[in-house]
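K.L.:
this one's structure only:
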């Protein structure tokens, strides 16, 4: 019995070893033959199975448990599929697939066209590329995704649209923004009203020939946005959720600490005495003595050190030995700490679609919540969309599209040119000796209110900069909030006659309203002294568009097609 048990255990261990030996860890990189650059998002599939992965931002991939005899199928849109044997450190070079490239269709001003037949300056971004980019606005999709387009988001406030320039600056005083066209109709709203998850493709028309249909409105280029439609033969429902965090992308400049600042200010003060009052301070020694004696009392007004005002510097403007910042001040000199936070982003989308010979439909609802890395900068958006297309007769097509959005934006003064309200300018320019909160000047300890809480320092008690202003305090008390509602409806009818002619009539209704509410507290800042200040501004817009178009499309054979 014991011998049989041993034999059974040996067989089990040998079998386990054989099973382990039959799989391997496959790693590799996929690059393009054209430019020798990594291919991002290439599909890696074990042939004959549903097991696979995609390449990362560096073109690399990992398959942890691939069979030793596995064959990998490597594919990417516009490139020829390759099959390679599974092994460690695979290097796959993908070549362009001219035939596949010829079959790619791009939305253009008058309909769709094969990429190979286009002669104008046109760039296109498909749904697969869009889905990989968790952006809040369609303008963010274009950033780095299409050549010849400048996308600039200087501030990065949640919900803010980027500035897009297709042909540079064409006007000094006029608008340089491109024309947006949504599902074939000129779009006059904000691009942030559209949920990027509802976009099927974006086409950028960059030259005059491509944008000629839109006249002078297209002088700065045209961006065509096509929303999704039903595709599958059965009802399909998808849910996706994205979570992420925001942080400041570029670190703050290295700034002077309190010691360097005090010694530098001493030099500046001494030099001003020599140049502005030479009669009173004819020698360097006399100016040095005056600067050491009165720099704090006459100019800086605040002393955060453990030495008296007139005993902090030696005769050469250096801090005396043993001079140190009082402990109570050390953790209260960083103004950025009270302005910034770790931002958070969460997005949830539910969409579904179906299609048949008689028509198709697509619906979606979405929710986005962004909290910026600057406190009080937030953005919320609710969106909904329904696209319905019907073909009741072979010669008749009709459709209806409805979409709506509700946005709430909390703004800061990050774009203001006034240094006393712009949080970045204020925190950068305030001297590193002025604390955020009130302190006892003798001990450096915090001065607490009756509830035991720290109190902000408005500068009136001893500060020679931004007196009566406090960017952190104002950011907490003041409000700048915008509510925005949008409703967009489109309907179209296509009538096909004489086989090659299509008459299209299309109508669009765009209703938008926004309400901006601002409040300045009576405690500090712009509202101080007049019992506070409040303002409410309401905007309402309503746009109608009617469009008729007659198209002739003649296909002679598989090689020749005429459009007019």
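P.N.:
Received it, and whenever you're ready, just let me know what you need. Small disclaimer: the values here were computed from a predicted structure and weren't measured.

K.L.:
can we go C-alpha only for contacts and neighbour counts from here?
P.N.:
Fine.

K.L.:
Name the nearest residue to residue 273, ignoring sequence neighbours.
P.N.:
residue 287 (6.1 Å; CA to CA, 6 or more residues apart in numbering).

K.L.:
Check the secondary structure at the one you found for me.
P.N.:
helix (DSSP: H, G, I helix; E, B strand; the rest coil).

K.L.:
For it, list the residues it contacts.
P.N.:
Counting by CA atoms under 8 Å, 6 or more residues apart in numbering, residue 287 makes contact with 270-271, 273-274, 281.

K.L.:
Now, these that are in strands?
P.N.:
Among these, no residue falls in strands (DSSP state E).

K.L.:
what's the closest of those to residue 210?
P.N.:
Nearest to residue 210 among those: residue 271, at 64.2 Å, using CA to CA.

K.L.:
show me the contacts for the closest one.
P.N.:
Going by CA under 8 Å, 6+ apart, residue 271 touches residue 287.

K.L.:
In this protein, spot the strand with the most residues.
P.N.:
Max-length strand for the chain by DSSP E is strand 533-555.

K.L.:
this is the comparison structure:
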């Protein structure tokens, strides 16, 4: 019995010594984001073969593991990134993790900081910076359209760079504003969202209900939109900058609907006059030819323009004072025979006098172009986080003489003075210029309306009535047609006014944030923030001296300045 016990003890000690003497390997590596090659902190690195062995990456994204020699694979994971299993192919590994959009959506910005979505009671929606960057828009407010559930985004103006109207809780008042409260980098913001380049935005959170907006009181009655700008774009220990550009074009989204063309317009208008005459009891004894002749004359007298070439027949009065169509050139009291008494075009017509000058729609609109250029980056160390960016946006509008230019400079810095003390600043400078045709207010005077409703027989410029040649001024320029003889919008030419009258707005904006964070004990953070926002704007509206009721011309100017200082 004693021999058996001694043998069992000897075998147990032998196995333990053999296990203790088994070789180990040391695996080192770094975990980076596949998108920007930034270190991921913290990331969990765990052995698949020995699940009880693992570690976390340090502030530089590096890790060291001591594993038994038989270890073959590692599992790497981090919040906001897709988990990945990698093979141990050497003693130094470089592991790249992909972003996980579903995981990112689990952490959102709230009024008091950040919170996991699964533990958040209030109604909210969030949009990441990656989602914003994928949408080529000039105003970050438009990015909320279709991206945040329950948020209504409408644009009342097609002017490039114009602000969108956002409604989170519908319309709460007839007289008061229904716009939400904007908070940028922790401070209330009263400026324009278009002053912030979307490439500088890290994420946007929309807080919808009372529980989510309790911090801001009655001012948040229409909901809150929290915008956080980027704070870290550098690689550890070395500066890193990236240049990006996006190009786009704007055209009509739907094809133009079918409209009556130049060769049919006179015939349709003749039918209108003929029907009016035919069903008038006073004309019941007149023949179709007589009524057709009267309708042809009334059509020309109503429209007053002849865009057709080749006509050699005119309506003249005969000895009985009745108009008859006969050959011969123009004469006093004669009307061009554009239409036959049957309502058909005169077969003498062989074309148009100025067919290339009748398309008001294509003269008023053009293919818009949008170009955006961004240089961004920064430097990151154990104590410093920085983000610097230069952004230039140039948008050429779909409508002639409309456009929007924006210049952005942003510098976000954060420095750990002590492990428990952090000082940071966020500064943004913006200069914008918006221009477009002067709004005339009335529907009939609106260029978009005019270009769609003007008859296709009226030219944009003045032409010789016999040859169709352009009439030029003393400088050799074409003269725009705003003749008093044109029955539709006399003395008005929407193309000419788009070039002569002008509406220009200039705007300079400064957005500054400074914060001091103190962590006296673990789990407690005290923050002091000062926010300073200033805007200077100037708008000019020019009325020309050629048309309208200002023979000397008129220039209207308005200047505005606003300053907001906030302590929290």
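P.N.:
Yep, it's here. What you are looking at is a predicted structure, and each value in this text was computed from that prediction instead of being measured.

K.L.:
TM-score them against each other, please.
P.N.:
In this superposition the chains share a TM-score of 0.74, using TM-score structural alignment, normalised by the length of structure 1; 455 aligned residues with a CA RMSD of 2.9 Å.

K.L.:
just to revisit the earlier point, restricted to helices, list the contacts of residue 287 of structure 1.
P.N.:
270-271, 273-274 (DSSP state H).

K.L.:
Of the residues you listed, grab the buried ones for PyMOL.
P.N.:
Here is the PyMOL command that selects the buried residues among those (16 or more other CA atoms under 10 Å):
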select buried, resi 270+271+273+274
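
K.L.:
Is it possible to get the ones in helices among the contacts of residue 287 of structure 1 out as CSV so that each row also shows distance to residue 292 of structure 1?
P.N.:
Formatted as CSV, those follow (distance: CA to CA, whole Å):
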residue, distance to residue 292 of structure 1
270, 9
271, 12
273, 12
274, 14
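
K.L.:
count of neighbours near residue 173 of structure 1?
P.N.:
Number of residues near residue 173 of structure 1 (other CA atoms under 10 Å) recorded here: 6.

K.L.:
and if you look at residue 441 of structure 2?
P.N.:
Neighbour count of residue 441 of structure 2, defined by other CA under 10 Å: 8.

K.L.:
how about it, secondary structure?
P.N.:
With three-state DSSP as the basis, residue 441 of structure 2 sits in coil.

K.L.:
thinking again about what came up before, so what secondary structure elements neighbour the longest strand of structure 1?
P.N.:
Applying 3 or more CA pairs under 8 Å, 6 or more residues apart in numbering; DSSP states H and E, one finds that strand 533-555 of structure 1 contacts strand 501-520, strand 561-563.

K.L.:
In structure 2, which residue range corresponds to the first one?
P.N.:
By that I understand strand 501-520 of structure 1. Across structure 2, the stretch matching strand 501-520 of structure 1 (TM-score structural alignment) is residues 524-543.

K.L.:
list the buried ones in the matching stretch?
P.N.:
For stretch 524-543 of structure 2, the buried set under the neighbour-count rule, 16+ other CA under 10 Å, comprises 529-535, 537, 539-543.

K.L.:
List the contacts of residue 375 of structure 1.
P.N.:
339-341, 475.

K.L.:
again with residue 458 of structure 2
P.N.:
Applying CA under 8 Å, 6+ apart, the residues contacting residue 458 of structure 2 are 305, 307, 358, 486.

K.L.:
I'd like the distance from the match of strand 501-520 of structure 1 to the chain centre, please.
P.N.:
In this view, stretch 524-543 of structure 2 has its centroid 22 Å away from the chain centroid, taken as CA atoms, centre = their mean, to the nearest Å.
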